[in-house]
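*Asks:* Here's a sequence, model it:
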Amino acid sequence: MSKLSRKLFWRMAIMICSVFLVSFLVNTYFLPKYMLYQKKVNLAELTATVQRTSTDELAKAEAELEQQYNVTIVSSEFESNLNDLNETIRRKLYAEGVSLSKFWLSEESIKELKQNKPVHKLYNQTKLNTSFLVTFLRVDDKLVLIGTSVAHSDQSLRAVNTFNLFIAVGALLFTLGLAWLIARQIIRHLKELAKNAEDISNLDFHKTELKTGDEIELLAASINQMSDKLKDAHLALEQKNDNLQSFISDISHEFKTPIALIKAYSSGIRDGLDDGTFLHVIDKKTDEMALLVDKLLHLAKLQNEPYQMADFNLLTLLEHALENYEVAIQHAGKMVEVDDRRLHQPIVRADQQKIGIVLDNFISNALKYSNEPRVRIELANEGERLLFTIRNSIRSWDEKDLKQIWQPYYVMESSRNKQLSGSGLGLSIVRAILEKHEAPYGTIAEAEEIQFYFSLPVRSG
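*Replies:* Here you go, the predicted structure:
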């Protein structure tokens, strides 16, 4: 027997034994008293009825009352001789089928009856194993006896308790089998869930379909839900690890090239080969390395840095950002078009410095990756929000690019062409900023064009 079977058996056995014990105590100590009490209540009710009835009416209704209350009613004239009175009543009771081995009405009882007080007696008939509960009444000039038999309950109670004991033993045996069946059914399902949990711990994510209609089904549903979430988290973690490895490889290359150049030019200076440009090259490569490190530090800082929310003009901020790229735009032969025809309220509430970083990254990416001269930017009000959209043509794209483009270290252009590749940190910085603002954002790719967008709440009033 399993542990669960034993637990179920003992708990159910204790419950059955407790019920049997309570039943035994109630039957032994309270049931006789309760039965006698019910007889007394029944007799008292009938006594009150008889006291309101005349002797003539009583004679007519005697048979009906006896049947209704399950009692024996006899009556007799008061006689001066007490012995004769007792004998008369005894004979009448015998005629009614009541045989008493012990019966006596005393002088004190006669005095109380003459004062119209009811007299209550209980005659214990030991040999007959019964008692006779009697109420004497004076109705007009007659003595009326109302009596009912009270069986001694010892033997009956022993029989009842013995029968209950047999029932309890049978119930325990039945409980043993029932506990085994229930536990077997529960354990079978729990073993399935335990196996599923063990598989999940070994990164084997799958579901267990159980239809029990109880808490076990809810537990299975919870484990299935946990399995799905862990699977998604595991896949995301693997993807991040892959991106991280790619990033480490890329960033190592980014650092390795300037370090090699710095070392080469330093050696040239030491050997007297400097033509006047060596220090300039070393400064340039050092600045490139410092810029990359700054981006890494900036991405880490954005997670916890406090944001200063204020109202500002997004169109003005965009114009300043484009001014910074004016030379780069002319040098690359690009053209940036800004469409603000649907812009009625340019004032938004956000962290202006952080949104400036977002605009800078979007513009930089569009200029870097666009294979056509034109880059289009649109500002438009939609309800209580301002929507920013930037579009540019793209050489090629894959569905997986759109899913991972916002992840740190991911670069859409996997080649090492310096004009196209980057550190993969720009859009992850953008995502961190926009998520801090709780701003909707996303990417849409259609044909040979890619579109980035985000929206901010406009100033109310």
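*Asks:* okay, CA-based contacts and neighbour counts for the rest of this
*Replies:* Will do.
*Asks:* any idea which helix is longest in the chain?
*Replies:* In the chain, with assignment by DSSP state H, the single longest helix is helix 215-270.
*Asks:* Please state the offset of it from the chain centre?
*Replies:* 35 Å (Cα atoms, centre = their mean, to the nearest Å).
*Asks:* Which other helices and strands does that helix contact?
*Replies:* For helix 215-270, the packing partners by 3 or more Cα pairs under 8 Å, 6 or more residues apart in numbering; DSSP states H and E come out as helix 154-201, helix 278-302.
*Asks:* Could you check the angle that helix makes with helix 154-201?
*Replies:* 20 degrees (axes from the mean of the first three to the mean of the last three Cα atoms, to 10 degrees).
*Asks:* Helix 215-270 vs helix 278-302, what angle?
*Replies:* Interaxial angle, helix 215-270 versus helix 278-302 (the same axes, to 10 degrees): 160 degrees.
*Asks:* sorry, back to before: can you redo the helices and strands packed on helix 215-270 as TSV with mean neighbour count and distance to V19?
*Replies:* Output for the helices and strands packed on helix 215-270, formatted as TSV (neighbours: other Cα atoms under 10 Å; distance: least, Cα to Cα, whole Å):
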stretch	mean neighbour count	distance to V19
helix 154-201	16	9
helix 278-302	14	68
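*Asks:* Between the ones you listed, which one is closest to T47.
*Replies:* Closest approach to T47 among these (Cα to Cα): helix 154-201, 28.6 Å.
*Asks:* here's the other one to compare against:
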Amino acid sequence: MNKLGKKLSLSISIAIICIITFSILLNKYFLPKYYLHEMKGNLESVTETIGSINKKDFINAVPELEKKYNVTIVYEQTNEDINSFNDSLRDNLDRKQVTLNKFWVTPDTLRKVENGKKVNKLYDQGKLKSSFLSSFMNKGNLFVLVGLSIAHFNDAAKVINMLYIYVLGIAVVIILLLVWLLTKKMTDPLKELKEVSEEIAELKFKKALKFKKAHVQTNDEIEELAYSINIMSDKLKKAHEDLLKKNENLKTFMADINHELKTPLSVIQIYAQGLKDGLDDGTYTDTILKQTKNISSLIEDLLNYSRIERAVFTKEKFNLFQLFQECLSKYDLECRTKNINVSVSNKVKGEMRVDADKKKIEMVFNNLISNAIKYTQNQKIDIAFAESGGQVLFTIQNGANIDDKKIEKVWEPFYVIESSRNKNVSGTGLGLAIVKSILERHQLDFGVLHQEGYIQFYIYFKRIP
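*Replies:* This is a model prediction of the structure:
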């Protein structure tokens, strides 16, 4: 038997042994006294009733009182001859089918009753294994006996106690069998849960994933626990895989950062040395400034991403379309320089008012616009605002050919589509990660779509009156 079964068997067996032992002691020492006390109380009730009625009514009420209280009532005129008096009482008892081999009313008892006192006596009947409890009282010159037979409890208690011992033995055997079956039903799934937990603790999710609720059908908390562990396993597996991916992305990012910083720093060092040696042809300063700007931009992206993750958002009401136009105007010169055609369509009626953190939404627009300018392959960017179920749907798309398997990765921090690090299109991979973080904290629906020839980002803004 398993440990749980042993503990349950021992605990339940001890409880039953204590209960039966208490019952045995109760039967032996307390129950006879309690029974006698109850019988005396019953006689007391009868004698009080008799005392409250007159002699004539008493005689008429004897049969009813005997039936009601399950007692024997006899009465007799007092007689100076004590022997004759006792014989008359016995004859009266015999007529009521009460035969006593030990019964005698003493002169002292008779005198007390004649003086108006109530006397109680218990007559042990010896081999009959019973006693006769009697209460004597005087009622209008009548000696009244109210009595009832009481069985001896000692022998009965011995039989009952022996039965308890047999019951105890049988109960212990049944308990051991039931506990074994119960604990086996409990511990089998618990063992499986233990194995799964150990697999999870060692970050091995193969067994955990195979462990489903259908394997534990106990219809109780164990099944619920199994189901919860299964869900936890799935989530931990996903989190673990995400962490591994992020670690890989972080390694790539750190290598990229090293490259991004090392390359311009090397260029700056070379051109600074050229300035020192007097080799400047008029372009050295511009090159140094350009490389410095690249480093500054990279650092700014890192700082922005770090701030977004822990920043407190301050919402305010503002015109979404007006904010977008302000953002887009900043890229007008760059678009004309690169011959990029930007079209903006607005099909929303009325003012586009939203409640959001204005500076963070401005950062979203800036990142999406700069991203489209950087990656467009057909020199064209299409931007649209439309109504959709009471919300404002914003879309921005540009020409691009991207592997469908990589499309959802564009939101991941440190992910860069152009792994070749082409200077014309490459970035730090933090721009869209910043966009995702801001939109998620605003609880806005957003996503990315890719079809042959173009990529589209979309956001649903919650419009307010």
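*Asks:* Please state their TM-score.
*Replies:* The TM-score (TM-score structural alignment, normalised by the length of the first structure) is 0.87; 457 aligned residues with a Cα RMSD of 3.1 Å.
*Asks:* picking up where we left off before, can I get the helices and strands packed on helix 215-270 of the first structure in JSON lines with distance to W397 of the first structure?
*Replies:* JSON lines is the format used below for these (distance: least, Cα to Cα, whole Å):
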{"stretch": "helix 154-201", "distance to W397 of the first structure": "35"}
{"stretch": "helix 278-302", "distance to W397 of the first structure": "25"}
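*Asks:* returning to what we had before: after superposing, tell me the mean distance of the longest helix of the first structure to the second structure.
*Replies:* Superposed on the second structure, helix 215-270 of the first structure shows a mean distance to its aligned partners of 2.1 Å (mean Cα distance after the TM-score superposition for the first structure).
*Asks:* Could you quantify the relative orientation of the helix or strand containing Y34 of the second structure and helix 153-201 as an angle?
*Replies:* Assigned by DSSP states H and E, Y34 of the second structure belongs to helix 31-51. Relative orientation of helix 31-51 of the second structure and helix 153-201, computed by the same axes, to 10 degrees: 130 degrees.
*Asks:* Can you name every helix or strand that helix 31-51 of the second structure contacts?
*Replies:* The contact analysis (3+ Cα pairs under 8 Å, 6+ apart) places helix 31-51 of the second structure against helix 55-69, strand 130-138, strand 142-151.
*Asks:* Distance of C18 of the second structure relative to Y164 of the second structure?
*Replies:* Distance of C18 of the second structure to Y164 of the second structure, computed by Cα to Cα, to the nearest Å: 12 Å.
*Asks:* Apologies, that question was intended for G41 of the second structure.
*Replies:* In this view, G41 of the second structure and Y164 of the second structure are 30 Å apart by Cα to Cα.
*Asks:* swap in G274 of the second structure?
*Replies:* 108 Å.
*Asks:* do I200 of the second structure as well
*Replies:* Separation of I200 of the second structure from Y164 of the second structure (Cα to Cα) stands at 51 Å.
*Asks:* before we move on, what about D445 of the second structure?
*Replies:* Using Cα to Cα, D445 of the second structure is found at 72 Å from Y164 of the second structure.
*Asks:* quick one: contacts of stretch 144-162 of the second structure?
*Replies:* The contact list for stretch 144-162 of the second structure (Cα atoms under 8 Å, 6 or more residues apart in numbering) reads 24, 27-28, 32, 36, 43, 46-47, 70-76, 129-138.
*Asks:* 7 Å - rerun?
*Replies:* Contact partners of stretch 144-162 of the second structure, identified using Cα atoms under 7 Å, 6 or more residues apart in numbering, comprise 24, 27-28, 32, 71-76, 129-138.
*Asks:* buried subset of the residues you listed?
*Replies:* The neighbour-count test (16 or more other Cα atoms under 10 Å) applied to the contacts of stretch 144-162 of the second structure identifies 24, 27-28, 32, 71-76, 130-138 as buried.
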